[in-house]
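S.K.: The sequence and its predicted three-dimensional model are supplied below.
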Amino acid sequence: MPGTYTPVGYLPVLIFLIIALGFGLGSLLFGYILRPRRPYDEKLSTYESGMVPEGEPRQKFSVQYYIIAILFVVFDVEAVFLYPWAVSFDKIGLYAFIEMILFIVVLVIGYIYAWRKDAFLWD
């Protein structure tokens, strides 16, 4: 009948959402009530280490730092793709094997390119 539809399928989702929200807010409240409150000058300073900050807070990093970070992420993520392939190696057949060989060849070409551009040198 029109107008009498109740989305019963969403009830578990609503219950889970209420429990998750209650757990999150309860944890924050519990921490707020039990935490120690003893502020002092060093603790309220910019850094909790107690050391006085030196220099400008916005210092410039070398572009090389970012290039090495990006290369690390790229090669690390690419290596993660090898694990599912290795697990299902006996079931995937020759086509997937050739695709993975091409994938590794592209990775090696990228590695050689980065090496020739001195992207791995840390100054």
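M.R.: Thanks, I have the structure now.
S.K.: okay, CA-based contacts and neighbour counts for the rest of this
M.R.: Noted.
S.K.: Now do Glu42 against Ser62, distance only.
M.R.: Distance of Glu42 to Ser62, computed by C-alpha to C-alpha, to the nearest Å: 32 Å.
S.K.: Please compare the first structure with the one that follows:
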Amino acid sequence: MPVSASYFQSYSVVGVLAVVGVLFVAVAFGANRLLRPVVPTPEKMLTYECGVDPVGEGWAHTQVRYYVYAFLYVIFAVDSIFLFPWATVFANAQFGAATLVEMFIFLGFLAIGLLYAYKKGVLTWT
């Protein structure tokens, strides 16, 4: 068997699986459309939002401070994501000093972000 035939045969398996997957989804959607009851009522046509009937206008005000809390969470999440691999590399004798310097630079950037949040008054609990 030539090399090109086995090469394309491996892709044919992927192609057959893709076609089977698309057919499975199409059959599932078709069966759903044929078997579901279709009885539209005015209550079914209402907008459903968390179990509460829609009353008033659809505009909702969001406090900006929630985005700031999310930003602070991202700062600490990124910090923890980088601290765990750093701790495993730091144990290696070859990389000890270099990883220590890199981590202090990284923690410095995080400290700058935290200092900025403190100066803006985000970290005050009022």
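M.R.: Good, I have the coordinates. In this text, all values refer to a predicted model and were calculated from it rather than measured experimentally.
S.K.: need the contact list for Ala69 of the first structure.
M.R.: Going by C-alpha atoms under 8 Å, 6 or more residues apart in numbering, Ala69 of the first structure touches no other residue.
S.K.: any idea how far it lies from Asp76 of the first structure?
M.R.: Distance, Ala69 of the first structure to Asp76 of the first structure, using C-alpha to C-alpha: 10 Å.
S.K.: So between Glu42 and Ser62 of the first structure, which is more surrounded?
M.R.: Taking other C-alpha atoms under 10 Å, Glu42 of the first structure and Ser62 do not tie; Glu42 has more neighbours (13 against 10).
S.K.: Can you find the partner of that one in the second structure?
M.R.: Here Glu42 of the first structure is matched to Glu43 in the second structure, going by TM-score structural alignment.
S.K.: What strand or helix carries the residue nearest in space to the middle of the second structure?
M.R.: Taking C-alpha atoms, centre = their mean, the centroid of the second structure lies closest to Val74, which sits 12.3 Å from it. Using DSSP states H and E, Val74 of the second structure sits within helix 65-90.
S.K.: which SS state does Gly56 of the second structure fall under?
M.R.: What DSSP: H, G, I helix; E, B strand; the rest coil gives for Gly56 of the second structure is coil.
S.K.: sec struct for Phe61 of the first structure, please.
M.R.: Going by three-state DSSP: Phe61 of the first structure is coil.
S.K.: Relative to Val20 of the second structure, how far out is Val27 of the second structure?
M.R.: Using C-alpha to C-alpha, Val27 of the second structure is found at 10 Å from Val20 of the second structure.
S.K.: do Val68 of the second structure as well
M.R.: Distance from Val68 of the second structure to Val20 of the second structure, by C-alpha to C-alpha: 47 Å.
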